[in-house]
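> need a 3D model of the sequence below.
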Amino acid sequence: MPLFSETSDVSVRPAVPGDELAIAQVQLAAWRDTHADVFGTALDDLDAEAISAGWHESITAPPGPGYRVLVALAGPQVVGFAAVAPVAAPEGEARGGVLVALEVTPTAQRGGHGSRLLAAVVDLLREDGADQLHTWVLDGDDARARFLRESGLGPDDVAREVVAGTLPDGTHRTVNEHRWSAGI
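Got it, this is the predicted structure:
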């Protein structure tokens, strides 16, 4: 029996201190690959070091129970991440969760990392007693919509407008997002 397999070691684990810069780099690479037409040159101004500080806080001092950051690994390398937060429910109803972020670096996409991350998020939400999951998708993000649809989520007719930056004339640039959800 050979010591090494022809496939790489892939896994998902909770993010730990030290993962934050890799998470920020994955996030920026994925956004630049997918959303350059929406955010334009504003993406060029984003700094991985500054973004990593926010991820460090999310990893080391989450705001409460149910807030989690997970990473997808190819061998020892972080190639993706997911962040999930709890959603309060009315008394007597099961809680839900919102998938705040799920990104895979462009060179590692279509390798199952996103599916593994989403499955891990769902498992954690179920352990917490949640029975639903939702997330937000930018208009025009066809790849994300396809991934979510193939994963069992669907749009639920809730939309919102989000400020995506400030234009040179001082006005705000906005984008539209639609909520996708599923029972888990």
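> make it CA atoms for all contacts and neighbour counts henceforth
OK.
> burial measure for the residue lying closest to Ser151 once chain neighbours are set aside, as a count.
Excluding the flanking residues, the one nearest Ser151 by Cα to Cα, 6 or more residues apart in numbering is Ser115, at 7.7 Å. The number of residues packed around Ser115, counting by other Cα atoms under 10 Å, is 17.
> tell me where the protein has helices.
Counting by DSSP state H, the chain has helices at residues 20-39, 48-60, 113-127, 142-150.
> quick one: the ones you listed as JSON lines, columns for distance to Thr7 too.
Compiled in JSON lines, those are given as follows (distance: least, Cα to Cα, whole Å):
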{"stretch": "helix 20-39", "distance to Thr7": "22"}
{"stretch": "helix 48-60", "distance to Thr7": "29"}
{"stretch": "helix 113-127", "distance to Thr7": "14"}
{"stretch": "helix 142-150", "distance to Thr7": "23"}
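> closest one to Glu103 among those helices?
Among those, the nearest to Glu103 by Cα to Cα is helix 20-39 (6.1 Å).
> now the angle between helix 142-150 and that closest one, please.
Angle between the axes of helix 20-39 and helix 142-150 is 110 degrees (criterion: axes from the mean of the first three to the mean of the last three Cα atoms, to 10 degrees).
> report the angle between helix 20-39 and helix 48-60.
Compare the direction of helix 20-39 with that of helix 48-60 by the same axes, to 10 degrees and you get 120 degrees.
> for Ile184, find the nearest of the helices of the chain.
In this view, these are compared for proximity to Ile184 by Cα to Cα, and helix 113-127 is the closest at 6.9 Å.
> now the farthest one out in the chain, which residue is it?
Among the C-alpha atoms of the chain, the one most distant from their mean position (Cα atoms, centre = their mean) is that of Met1, at 38.0 Å.
> compare with the first, here's sequence two:
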Amino acid sequence: MSSPSADVSCRVAWADDAPAIARLQLATRRNDLAELLPAEALAVDAEEAEAAWRQALVRPADARVRVVVALERNRVVGFAITSPALDPDCDPVADAELMEFTVDPAERGKGHGSRLLQAAVDTMVADRFGRAVLWLMAGDDALRGFLVSAGWAADTAHRELDLDGTGATVVKQVRLHTQLA
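Now for the predicted structure:
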């Protein structure tokens, strides 16, 4: 006799997922970036975020921009955004970018991230990309370790982002990549 399994899955996001994705994104950023960013940078209006997400889900900027959600029952516990790669040294026809990869901090370590990453990779493969890249904070050892264990590796690209336009809040990022095909 086997024990019941959890009701978990991943799927392409629907417009009705916009409120849940917006709430998750805002809460995760406040949790993960509170020590890095000033409070005013994290003070985003929830209704504006929800409206922006709804618009992005209904009318993506590019037909190959996809949002995939990880679900536990009917609750969004993570999301990933895939798109053609935007970096000048990437080929937007052949290279995809994992633009965002977010899992609810309270749900990490339960397999949602692995399922979500696989669903994002499957989506990029279905869109006929051969390679994927992702930018992450240089000090995010947990995400880097997770991705490296899944076959991603650092390449030589790195950058500094000026988040507030004044030079007061600069973050260093490194790029990881993986072959998809």
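> touching stretch 170-181 of structure 2 from outside, list them.
Contacts with stretch 170-181 of structure 2, where a contact means Cα atoms under 8 Å, 6 or more residues apart in numbering, come from 121, 124-125, 129-138, 151-163.
> in it, what's buried?
Of the residues in stretch 170-181 of structure 2, those buried by neighbour count under the rule 16 or more other Cα atoms under 10 Å are Val170, Val171, Gln173, Val174, Arg175, Leu176, His177, Thr178.
> repeat that for stretch 5-13 of structure 1.
By neighbour count, and taking 16+ other Cα under 10 Å as the criterion, the buried residues in stretch 5-13 of structure 1 are Val10, Ser11, Val12.
> ditto for stretch 144-156 of structure 1
Of the residues in stretch 144-156 of structure 1, those scored as buried under the neighbour-count criterion (16+ other Cα under 10 Å) are Arg144, Ala145, Leu148, Leu153, Gly154, Pro155.
> okay if I get those as JSON lines plus distance to Thr107 of structure 1?
Putting these into JSON lines (distance: Cα to Cα, whole Å) gives the following:
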{"residue": "Arg144", "distance to Thr107 of structure 1": "16"}
{"residue": "Ala145", "distance to Thr107 of structure 1": "19"}
{"residue": "Leu148", "distance to Thr107 of structure 1": "20"}
{"residue": "Leu153", "distance to Thr107 of structure 1": "25"}
{"residue": "Gly154", "distance to Thr107 of structure 1": "26"}
{"residue": "Pro155", "distance to Thr107 of structure 1": "28"}
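> quick revisit: so how far is Thr60 of structure 1 from the residue nearest to Ser151 of structure 1?
Computed as Cα to Cα, to the nearest Å, the Ser115 of structure 1 to Thr60 of structure 1 distance reads 25 Å.
> same deal with Ala130 of structure 1?
23 Å.
> so the aligned partner of Trp180 of structure 1 in structure 2 versus Met99 of structure 2, what's the distance?
Alignment of Trp180 of structure 1 against structure 2 is given by TM-score structural alignment, with Leu176 as its counterpart. Here Leu176 of structure 2 is placed at a distance of 12 Å from Met99 of structure 2 (Cα to Cα).
> so what sits against both of the two?
Residues touching both Leu176 of structure 2 and Met99 (Cα under 8 Å, 6+ apart) are Leu134, Trp135.
> and the helices of structure 1: which comes nearest Glu6 of structure 1?
Taking Cα to Cα as the measure, these were each checked against Glu6 of structure 1, and helix 113-127 came out nearest at 17.4 Å.
> touching the closest one from outside, list them.
Residues from elsewhere that reach helix 113-127 of structure 1 (Cα under 8 Å, 6+ apart): 10-12, 66, 70-73, 79-82, 84, 96-97, 99, 102-104, 131, 133, 151, 184.
> and if we set it to 7 Å?
Identification of contacts with helix 113-127 of structure 1 by Cα atoms under 7 Å, 6 or more residues apart in numbering yields Val12, Ala72, Gly80, Ala82, Gly97, Val104, Ile184.
> residues in contact with the second one?
I take that to be Ala72 of structure 1. Applying Cα under 7 Å, 6+ apart, we find Ala72 of structure 1 in contact with Ser11, Val12, Arg13, Val78, Val79, Gly80, Phe81, His113, Leu117.
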